[in-house]
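Participant: just to be clear, the model below is a prediction. Sequence and coordinates:
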Amino acid sequence: MQYVAPIGVGLLYALLMSLIREPHRRRFNAVMVAGAGAAYLSGGGLGGWEFAFTAVITYVAYRGLDSWTFIGVAWLLHTGWDIVHHIKGNPIIPFAHTSSLGCAICDPVIALWCFAGGRTPKELVAWVRGARGRKGAVAGETGRVAEADAGLSGA
């Protein structure tokens, strides 16, 4: 359950964030990941590196105000920081020893949603269906081109 629950939290986060209309959804998520980047400042145990990480993630989150890709990158940076803290032994929630591990499992789920453009569930389904349709269309066109090339060779 320790590994499954964080995935559910990431999915729930994406679902709830989908309720916010664009462009506010992207901007709100940029602010959220910037806040997450500062989560360890009050006791992460890595000294000045905590400030350096917060500065980096703040910059990436700022770029995320206009780009879902940067928000996804920021969540992946936070994942790495969670792993460092889990190994170091300074969890994000002091009384929950595996909280940083849970965060490290949750954050990539959110990052994947961001890399998919932070779409609503309905938009995600349409996007996946469209990608499948485009893949079939490209394969069909390639087949027609190969047939045309074969016809020219034989003539």
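Facilitator: Arrived safely.
Participant: could you use CA atoms for every contact and neighbour count after this?
Facilitator: Will do.
Participant: run a quick neighbour tally on Leu65.
Facilitator: If you count neighbours by other Cα atoms under 10 Å, Leu65 ends up with 19.
Participant: ok now do the closest residue in space to it that isn't next to it in sequence, which residues does it touch?
Facilitator: With sequence-adjacent residues excluded and distances taken as Cα to Cα, 6 or more residues apart in numbering, Leu65 is closest to Arg27, at 4.9 Å. Applying Cα atoms under 8 Å, 6 or more residues apart in numbering to Arg27 gives the contacts 64-66.
Participant: nearest to Tyr3, of those?
Facilitator: Closest approach between these and Tyr3, by Cα to Cα: Gly64, at 28.0 Å.
Participant: measure Leu11 to Val138 for me?
Facilitator: Using Cα to Cα, to the nearest Å, Leu11 is found at 32 Å from Val138.
Participant: the two: which has the busier surroundings?
Facilitator: Taking other Cα under 10 Å, Leu11 and Val138 do not tie; Leu11 has more neighbours (17 against 12).
Participant: putting a second one here so we can go through both:
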Amino acid sequence: MIVAVVAPVLIGLLYAVVSSLIREPHRRRFNAVMVAGAGAAYLSGGGLGGWEFLFTAAVTYCAYRGLESWTFIGVGWLLHTAWDVVHHLKGNPIVPFAHDSSLGCAICDPVIALWCLRGGPSLTDLIRSRRGPLNPSPGGAT
């Protein structure tokens, strides 16, 4: 059970770290496209009928606004989290052959949403700044 929670959290963190390699403003735009794709992920299953189209339209709006706003991208991921929970409870997972895939997605997505709601900061720059400047000379002498 711990792996079922830890793995999605790590996937969300990995997503944020890898996305951090993209420089702004391209990082924000890339993430707007990604949340748009996530918003349409359940369409092929159609487990909730016409509601799937309404949900996709709502996330598409968030993605469009997300082209200029990290907040809308974060809201889009939170909407997707709620949709994941509904699909998990209904027994209509995002990956049809993986029963708990929507649950895993519902754990992963808020990690991404929190990063987006903080403005999608570069985590790679944060890691580099905490490590301090790299000293290329042997023995640490300058």
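Facilitator: Thanks, I have it. Just so we're clear, the structure is a prediction, and the values are computed from it rather than from any experiment.
Participant: circling back to that earlier point, corresponding residue for the residue nearest to Leu65 of structure 1 in structure 2?
Facilitator: The alignment partner of Arg27 of structure 1 in structure 2, by TM-score structural alignment, is Arg29.
Participant: distance of its match relative to Ala36 of structure 2?
Facilitator: The spacing between Arg29 of structure 2 and Ala36 of structure 2, counted by Cα to Cα, is 11 Å.
Participant: can you tell me what part of structure 1 stretch 55-62 of structure 2 aligns to?
Facilitator: Taking TM-score structural alignment, stretch 55-62 of structure 2 hits residues 53-60 over in structure 1.
Participant: Leu16 of structure 1 sits in which helix or strand?
Facilitator: helix 5-17 (DSSP states H and E).
Participant: mean shift between the next helix or strand after that helix and structure 2?
Facilitator: Downstream of helix 5-17 of structure 1, the first helix or strand assigned by DSSP H and E is helix 24-37. Compared with structure 2 after fitting, helix 24-37 of structure 1 deviates on average by 0.3 Å (mean Cα distance after the TM-score superposition for structure 1).
Participant: how far is helix 24-37 of structure 1 from where the chain is centred?
Facilitator: On the basis of Cα atoms, centre = their mean, to the nearest Å, helix 24-37 of structure 1 sits 12 Å off its chain's mean C-alpha point.
Participant: got the buried residues for it?
Facilitator: 25-31, 33-34, 36-37 (16 or more other Cα atoms under 10 Å).
Participant: in CSV: those residues, plus distance to Gln2 of structure 1.
Facilitator: Below are those laid out as CSV (distance: Cα to Cα, whole Å):
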residue, distance to Gln2 of structure 1
Arg25, 29
Arg26, 29
Arg27, 30
Phe28, 28
Asn29, 25
Ala30, 27
Val31, 27
Val33, 23
Ala34, 25
Ala36, 20
Gly37, 22
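Participant: which one of these sits closest to Ala52 of structure 1?
Facilitator: When the buried residues of helix 24-37 of structure 1 are compared against Ala52 of structure 1 (criterion: Cα to Cα), the nearest one is Gly37, at 10.4 Å.
Participant: map the closest one onto structure 2.
Facilitator: Alignment note (TM-score structural alignment): Gly37 of structure 1 maps to Gly39 of structure 2.
Participant: spit out the contact partners of its match.
Facilitator: 55-56, 59-60, 76, 80.
Participant: and it, how far is that from Pro121 of structure 2?
Facilitator: In terms of Cα to Cα, Gly39 of structure 2 sits 23 Å off from Pro121 of structure 2.
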